[in-house]
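Visitor: Can you look at this prediction? I've put the sequence above it.
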Amino acid sequence: MNLKGDISTFFRFLEVGVFETENEFSLQHELGIFLRTMIESPYKLQFGRSVNFFYPNEKGQKSEIDIVIYNPATEERYGIELNFPNKGQHVEQMFHLIKDIKFMEEVKKLGFTKTYAVTYVEDALYYRGSKTDGIYAYFRSNKPIQGVIQKHGGKKEESLQIENTYKVRWNSLGNGGKYYIVET
């Protein structure tokens, strides 16, 4: 299964107007419907599937995966966490994007075959701006996401421990949007 390639294909279709998205909900469903046409039996695709469906005793920072593709006859499982931030609050939203990478790391560690954190933006301040330090560095200056990530400001101070190293590589679309796929 070339799920990363299928996700990239979806964004190429989004770029030329085959799909329209206004928010994260529509992005999740358009991508899920598209991916459902790409997978074959016996694979299943489900939205908002609980981690506890696969691992009944696990408790993590989050409990539902946006899109899950799995083979019920085997241990083959794929998780996708999607984001379409579009309402400012850049520091909060950027930290949330890192939280999703952490969540996908946790799901992968439990035994998923592959997991992906996918983000689509139409707001250039996620990938370009005068600030390139702190949390901005991970999205604007290609600083690797790794180790302890701190969030300063906003409602409360928080930190996350990222086990592996990830880089956000923005892919430009002709419609003015950009997306990235981080495989954990």
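Guide: Great, that's in hand. Computed from a prediction, not measured in an experiment: that's the story for all the values here.

Visitor: CA atoms for contacts and neighbours, from now on please.
Guide: Noted.

Visitor: The spatially most central residue of the chain: what's it in contact with?
Guide: Centroid-nearest residue in the chain: Ala117, 2.2 Å away (criterion: Cα atoms, centre = their mean). Residues near Ala117 by Cα atoms under 8 Å, 6 or more residues apart in numbering: 80-82, 97, 100-101, 104, 181-184.

Visitor: ok, the residues you listed vs Phe11, which is closest?
Guide: The shortest gap between Phe11 and any of the contacts of Ala117 belongs to Ile181, at 10.8 Å (Cα to Cα).

Visitor: Apart from its chain neighbours, what residue comes closest to the closest one?
Guide: Leaving aside its sequence neighbours, Ile181 sits nearest to Val118 (Cα to Cα, 6 or more residues apart in numbering; 4.6 Å).

Visitor: putting a second one here so we can go through both:
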Amino acid sequence: MEIRSHIEAFFQRVLERETEIYNEFSLQHELGLHLRTAGVDHKVQFERPVEFFGISKSATTKREIDIAVFSGDRQTPQAIELKFPRNGQVPEQMFSACVDIAFLEDLVRAGFSTSYFVIVAEDSLFWQGRDEHGIYAPFRAGRPIHGLIRKPTGKQDATVDIAGSYMVRWQGGQQLRYAVVEVAQV
């Protein structure tokens, strides 16, 4: 099943103002509704606990999947994790995006098929700015998300380890941009 093409078609509708998204909740529900009505012949469910798929909570970075797409027998499920930061906190949200990608890696290692991380931003500080080092590099300077990533603010002892190498390629216009990151078996 080709989820990515459905995600891209959804964002075409958003950019053409046929579908309105204004926060992460609206993104989750509008994308889920789009997947359900776009001919995806699988179940599309929200906030599914990892245990539903036979995965221990202790084996993953997070506990719930933003959007789970799966067949009736739960074979080769796919996950979509979402981020639509609205209140600044740019470096913190970038780190949180990396945590979501690590979570998708956990799910793929546990048997999920290719899964996707989707980030949407209206604040240009997510895709441009003077600082292009550290946490900013993958989002502003075209460098891959990979390896050990340290939380940039607050208690900086939090880290996340990314096994694969992922590029954030922003698409869209001046007011709203999005990126879709594919996470497959490493």
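Guide: Cool, the structure landed. These numbers were taken from a predicted model, which means no experiment stands behind them.

Visitor: Wait, a helix at Glu58 of the first structure?
Guide: No. Remark: Glu58 of the first structure does not belong to a helix; assigned using DSSP: H, G, I helix; E, B strand; the rest coil, it is coil.

Visitor: Isn't it up against Val51?
Guide: Yes. Counting by Cα atoms under 8 Å, Val51 is a contact partner of Glu58 of the first structure at 7.4 Å.

Visitor: ok, those two, which is more surrounded?
Guide: Neighbours per residue, other Cα atoms under 10 Å: of Glu58 of the first structure and Val51, the larger number sits with Val51, 20 against 12.

Visitor: list the contacts for the more buried one?
Guide: Val51 of the first structure neighbours (Cα under 8 Å, 6+ apart): 58, 63-65, 107.

Visitor: distance between the ends of stretch 70-82 of the second structure?
Guide: 17 Å (Cα to Cα, to the nearest Å).

Visitor: For it, list every residue counted as buried.
Guide: 70, 77-82 (16 or more other Cα atoms under 10 Å).

Visitor: residue ranges of the strands in the first structure, please?
Guide: 44-50, 64-70, 77-83, 114-121, 145-151, 158-166, 171-172, 178-183 (DSSP state E).

Visitor: distance between the third one and the chain's centre?
Guide: Think strand 77-83 of the first structure. Chain-centre distance of strand 77-83 of the first structure: 6 Å, with Cα atoms, centre = their mean, to the nearest Å.

Visitor: Quick one: list the elements packing against it.
Guide: Judged by 3 or more Cα pairs under 8 Å, 6 or more residues apart in numbering; DSSP states H and E, strand 77-83 of the first structure is in contact with helix 24-38, strand 64-70, helix 90-110, strand 114-121.

Visitor: Turn the strands of the first structure into CSV, columns for distance to Ile135 of the first structure.
Guide: Output for those, formatted as CSV (distance: least, Cα to Cα, whole Å):
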stretch, distance to Ile135 of the first structure
strand 44-50, 28
strand 64-70, 24
strand 77-83, 17
strand 114-121, 16
strand 145-151, 7
strand 158-166, 11
strand 171-172, 20
strand 178-183, 17
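
Visitor: Can you list which of the contacts of Val51 of the first structure carry over to the second structure?
Guide: Among the contacts of Val51 of the first structure, the contacts conserved in the second structure (both residues aligned by TM-score structural alignment, their matches' Cα atoms under 8 Å) are 58, 63-65.

Visitor: List the residues that contact the residue nearest to Ile181 of the first structure.
Guide: 80-83, 179-182.

Visitor: same question, Tyr78 of the first structure
Guide: So Tyr78 of the first structure contacts 68-70, 112-115 (Cα under 8 Å, 6+ apart).

Visitor: what do you get for Gly129 of the second structure?
Guide: The contact partners of Gly129 of the second structure, by Cα under 8 Å, 6+ apart, come to Arg140.

Visitor: burial measure for the closest residue to Lys57 of the second structure other than its chain neighbours, as a count.
Guide: Of all residues not flanking Lys57 of the second structure in the chain, Arg63 sits nearest, at 5.8 Å (Cα to Cα, 6+ apart). When counting by other Cα under 10 Å, one arrives at 17 neighbours for Arg63 of the second structure.

Visitor: same question, Gly154 of the first structure
Guide: 11.

Visitor: Without its sequence neighbours, what residue ends up closest to it?
Guide: Glu92 (6.5 Å).

Visitor: Can you give me the distance of the closest residue to Asn83 of the first structure other than its chain neighbours to Tyr179 of the first structure?
Guide: Nearest-residue entry for Asn83 of the first structure: Thr119, 4.6 Å, with adjacent residues in sequence omitted and distances by Cα to Cα, 6+ apart. Look at Thr119 of the first structure and Tyr179 of the first structure: by Cα to Cα, they are 5 Å apart.
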